[in-house]
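Participant: Here's my sequence, what's the structure:
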Amino acid sequence: MSDEHRRSSTTDFDIEGLPASVQTLYQVMLGINPDFSIQQWLEQKADEDLMLIERDLERERIHLAQKIHRIDQLSSRSKKEVAELPLGQKNLFDCFDLSETMTHLRERHEVRDDDDFAHPASVFLNLMQDEGADDPLLAITAQKILVLAEARKDKIEPWITTKELFKILGKQEISEKECEEAIDYLIMSHQLFEIEEDCFVAED
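Facilitator: Next up is the predicted model:
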């Protein structure tokens, strides 16, 4: 590379100090446009990337805002269902023969101070076996699926199908994808078992 090209005419960049791929690009661009400025090119690329990042962040912000809204709706609905239980009526934990693990998780939640929770949906997080789980929507969906599966234990056909879950949870604005993610979580944590294709039973 000639001395006059070792530095861009419009920048203090030391071209030879840049990675080989950038040097190659610089030489190619000089062949196309003798007035090519690597500084202007970098500034243009930075501006373009910043615009893309800004759009991605805005898209993610909207997605999270929608998710928080849905979590609030699900949490409020769940709290309302519990509040409307007639006096003396058993709650879901008493109605179903929950596994030892779930009973332990319930006890762990009951000894917690309610003031520790910043959001009502946190009650569902304490029902998840994975201490690192921090997705309230996953926790809510997983718990709803487990409750539905537990309710089938004493039936003639003691299983629940994916189609049934999609239909029931779909009415609560839970998507099929979110339902599948919760099923996968429950299977991996050994709280739900697939006895046949798309047929699930709760842990005994």
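Participant: When you work out contacts or count neighbours from here on, use the C-alpha atoms and nothing else.
Facilitator: Fine.
Participant: For this protein, which segments count as helices?
Facilitator: Counting by DSSP state H, one finds helices in the chain at the ranges 3-6, 20-32, 38-83, 92-95, 100-110, 122-125, 136-151, 162-170, 176-188.
Participant: possible to save the ones you listed as JSON lines with mean neighbour count and distance to residue 194?
Facilitator: Shown next, in JSON lines, are those (neighbours: other C-alpha atoms under 10 Å; distance: least, C-alpha to C-alpha, whole Å):
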{"stretch": "helix 3-6", "mean neighbour count": "11", "distance to residue 194": "66"}
{"stretch": "helix 20-32", "mean neighbour count": "14", "distance to residue 194": "52"}
{"stretch": "helix 38-83", "mean neighbour count": "13", "distance to residue 194": "26"}
{"stretch": "helix 92-95", "mean neighbour count": "12", "distance to residue 194": "23"}
{"stretch": "helix 100-110", "mean neighbour count": "15", "distance to residue 194": "19"}
{"stretch": "helix 122-125", "mean neighbour count": "21", "distance to residue 194": "23"}
{"stretch": "helix 136-151", "mean neighbour count": "22", "distance to residue 194": "11"}
{"stretch": "helix 162-170", "mean neighbour count": "15", "distance to residue 194": "10"}
{"stretch": "helix 176-188", "mean neighbour count": "17", "distance to residue 194": "8"}
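Participant: To check against the first, give me the structure of this:
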Amino acid sequence: MEHGPRDRKESSRIDVRVLPDSVARLWETMLRLDPNWDLSKWLDERALDELELVEGHLGRERLRLEQRLHRIETLVKRLKRQREVAGEAVITDPNQRNLFDVYENNQANLEKEDTSIDSLPEGDAMVDFGSLGFDDDPLIAIVSEH
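Facilitator: I've put the predicted structure just below:
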């Protein structure tokens, strides 16, 4: 379907009946204020304004993502340098305990000794702290025994 100059002019006309009520009210109000007001021109201006806003938003988003990427790359480089400096040595916390290691140690101790409640001398603790020190949580020791 070819559009001649006359068809283009007619296609730019907007039928008020197909528009939402709010747009139709705006159109009527603006025509009362300015009889030369054109909805098509107004929509074109609003669309251009909206595109500028979107472009600005996308620019800010791009900048934010570039900054985040830079921070991530910097972290990767720093971690790589730390790993190279540390070599093969693993950084461990001497105070850190693994619950399963404690459990395995307690199981080994239980297999070595037959300790029942009756065989314990009075004054000894009911809970074998194993490799846990007295400053560690006794609840973990109890859970690791059972």
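Participant: circling back to that earlier point, Serialize the helices of structure 1 to JSON lines and add fields for distance to residue 202 of structure 1.
Facilitator: Below are the helices of structure 1 laid out as JSON lines (distance: least, C-alpha to C-alpha, whole Å):
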{"stretch": "helix 3-6", "distance to residue 202 of structure 1": "70"}
{"stretch": "helix 20-32", "distance to residue 202 of structure 1": "57"}
{"stretch": "helix 38-83", "distance to residue 202 of structure 1": "21"}
{"stretch": "helix 92-95", "distance to residue 202 of structure 1": "14"}
{"stretch": "helix 100-110", "distance to residue 202 of structure 1": "11"}
{"stretch": "helix 122-125", "distance to residue 202 of structure 1": "18"}
{"stretch": "helix 136-151", "distance to residue 202 of structure 1": "5"}
{"stretch": "helix 162-170", "distance to residue 202 of structure 1": "13"}
{"stretch": "helix 176-188", "distance to residue 202 of structure 1": "9"}
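Participant: Okay, residue 37 of structure 1 and residue 70 of structure 1: tell me how far apart.
Facilitator: According to C-alpha to C-alpha, to the nearest Å, residue 37 of structure 1 stands 50 Å off from residue 70 of structure 1.
Participant: same thing with residue 96 of structure 1?
Facilitator: Residue 96 of structure 1 is 27 Å from residue 70 of structure 1, by C-alpha to C-alpha.
Participant: next one: residue 17 of structure 1
Facilitator: Applying C-alpha to C-alpha to residue 17 of structure 1 and residue 70 of structure 1 gives a distance of 52 Å.
Participant: Please apply the same query to residue 57 of structure 1.
Facilitator: 20 Å.
Participant: Ok, residue 11 of structure 1 next?
Facilitator: Following C-alpha to C-alpha, the distance that separates residue 11 of structure 1 from residue 70 of structure 1 is 51 Å.
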